[in-house]
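need a structure here:
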Amino acid sequence: MNINSKIISLPYIEIVTKWINRLKITDRLTNSYKYKLLFYGSCNDGFIINKLHDICNNQSHTITFIKIKDSDEIFGGYNPIKWKFDNSFGITKDSFIFSFKNNNFILSRVMDERCAINNSPYYGLSFGNGDLCLYQTLRELRIHCKKTNCEKQIRENNSKYIVKEFEVFQIMQD
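Below is the predicted model:
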């Protein structure tokens, strides 16, 4: 695997790749993937949701990594279907969200496949119906996590967090 990420390291990429293939952490990877960076944003750049939508619209098999400001925590989600941003819900049973913190991780697969991906034009990228939602305020980009359509809560509480930087990669089989 080859990935040029400012946020996540190769051991975590291997874990996420196993989750995409529905493997256990102890299983051996048999597929090889390329990770193509589609979008990068940082708190220094300013965040523009419309630019993210322009780049990610109609892109499938994407993985998002989100670094939280003043924390070592990383959030993310996998979307195997196309992003639409047309105020609809994307239907899939294969999407999931996750968090990494202090060498611990939480994987949460979608339970209600009818509401797996929220294609709201007002959010950045949104998994479930608020399970992991990236959105822009006047001053910053934030996320909130609330268990609604996924198996597990990926954060201890429903607080909103300021984003330091995030990346969206498209995953392609090698």
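
can we go C-alpha only for contacts and neighbour counts from here?
OK.

For the chain, which segments count as strands?
Ranges of strands in the chain, per DSSP state E, are 33-42, 62-68, 74-79, 89-90, 96-101, 104-109, 117-118, 126-127, 132-136, 141-144, 160-173.

Which elements pack onto the fourth one?
Using 3 or more CA pairs under 8 Å, 6 or more residues apart in numbering; DSSP states H and E as the contact test, the elements touching strand 89-90 are strand 117-118.

how about the longest helix along the chain: buried residues?
Assignment by DSSP state H gives helix 10-20 as the longest helix of the chain. Neighbour counts using 16 or more other CA atoms under 10 Å place 13, 15-20 of helix 10-20 among the buried residues.

Now do it and strand 62-68, the angle between them.
With axes from the mean of the first three to the mean of the last three CA atoms, to 10 degrees applied, the angle from helix 10-20 to strand 62-68 works out at 140 degrees.

let's see this one next to it:
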Amino acid sequence: MENVLQHCLHLVRFFGLSSEDFFQKVRPYKKLLKNQLYEELLESYLNPNSEPNDNILLPRYRNIDGIVNSKIVNLNIASLISRWMDKIDIKSKYIYTRELYLPYEFKLLLRGSKDGFTPKKFHKLCDNITHTESHNNGKWGETKDSFIFSFKNKNNFKDQILSHVENMSNALFYHTKYGPLFGGGDINIFVFENDDSKDFDQCYCRQRNYEKKIRDTVDKFSIEYYEVFQIIKKSIEIDIPYDHDSLRTFGEAEKEILFRTLSAEYKVSK
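As a prediction, this is how the structure comes out:
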């Protein structure tokens, strides 16, 4: 059996297993695994900050309708951004390898390859949208919740940079010839000439009002691709498989257990 398994083990995505699954379904067969592989797996579950071994396959990226329609953002990025938004303490920088957190829908408002790269189109499609920022022309937008970020590789998060706003009165800037602008320099995307129908030609990141720089250089860059999303909290609907008469006979403790069970089933079925 061990010889047969050796040809299959490299196809098993161990990092997709929960700690409970690992304990119940992998640990009993540890003698069939190479000692080094088992020790690496064990470390990954005991040490949340251990870096995944290159020989261990990470979970496949899944496409889930109704969450994100993007050529840039995958579900792991959407999950991590959602954690940042909800200020969830991320104890492990590799949490994305095991558990997706997707309480929001990322509704696509603009895609550069389809809609173009002009300030005019940016403001036409993105201004005055619920859960986006809009301000008077030439005015600063104030918020303490703004953050910017960068990923050098969208399939590997170990080089991610998250930068929160420090000067919240200069968190955002609105102008008709600008695209997205954070911090008055931290992310600048605009056109040099006073013509909002021209493509963005002034793009750079220079740390000013956010805590960290998100690029290694302050040089200008060209946009190859960009997307803008409206982020919407998803509503949760659960069909309770019990009639009301049966539910009335439950005590409060039983109802709580029922609710917890249904909630757990919903999370699994997602």
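
Need the TM-score between these chains.
TM-score for the superposed pair, counting by TM-score structural alignment, normalised by the length of the first structure: 0.78. Supporting figures: 154 aligned residues with a CA RMSD of 2.3 Å.

most tightly surrounded among the strands of the first structure?
Of the strands of the first structure, the one with the most neighbours on average (mean count of other CA atoms under 10 Å) is strand 117-118, at a mean of 30.

tell me, that one lands on which residues of the second structure?
Aligning strand 117-118 of the first structure against the second structure (TM-score structural alignment) gives residues 172-173.

distance from that stretch to the first structure after superposition?
After superposition onto the first structure, the mean distance of stretch 172-173 of the second structure to its aligned counterpart is 0.6 Å, using mean CA distance after the TM-score superposition for the first structure.

quick one: that stretch to chain centroid distance?
22 Å (CA atoms, centre = their mean, to the nearest Å).

What span of the second structure is stretch 151-158 of the first structure aligned with?
Using TM-score structural alignment, stretch 151-158 of the first structure pairs with 211-218 in the second structure.

If we ignore the residues flanking it in sequence, what's nearest the spatially most central residue of the first structure?
Central residue check for the first structure by CA atoms, centre = their mean: the C-alpha nearest the mean position is that of residue 77, 2.6 Å away. Setting aside the residues directly before and after it, residue 77 of the first structure is nearest to residue 97 in space (CA to CA, 6 or more residues apart in numbering), at 4.0 Å.

Map that neighbour across to the second structure for me.
Using TM-score structural alignment, the partner of residue 97 of the first structure in the second structure is residue 148.

How about the contacts made by its match?
The neighbours of residue 148 of the second structure, taking CA atoms under 8 Å, 6 or more residues apart in numbering as the test, are 162-165, 182, 214.

can you give me the helices in the second structure?
2-6, 19-21, 35-46, 75-85, 112-115, 119-126, 244-248, 252-269.

Redo those helices as TSV? Include distance to residue 234 of the second structure.
Formatted as TSV, the helices of the second structure follow (distance: least, CA to CA, whole Å):
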stretch	distance to residue 234 of the second structure
helix 2-6	42
helix 19-21	28
helix 35-46	30
helix 75-85	12
helix 112-115	26
helix 119-126	20
helix 244-248	26
helix 252-269	13
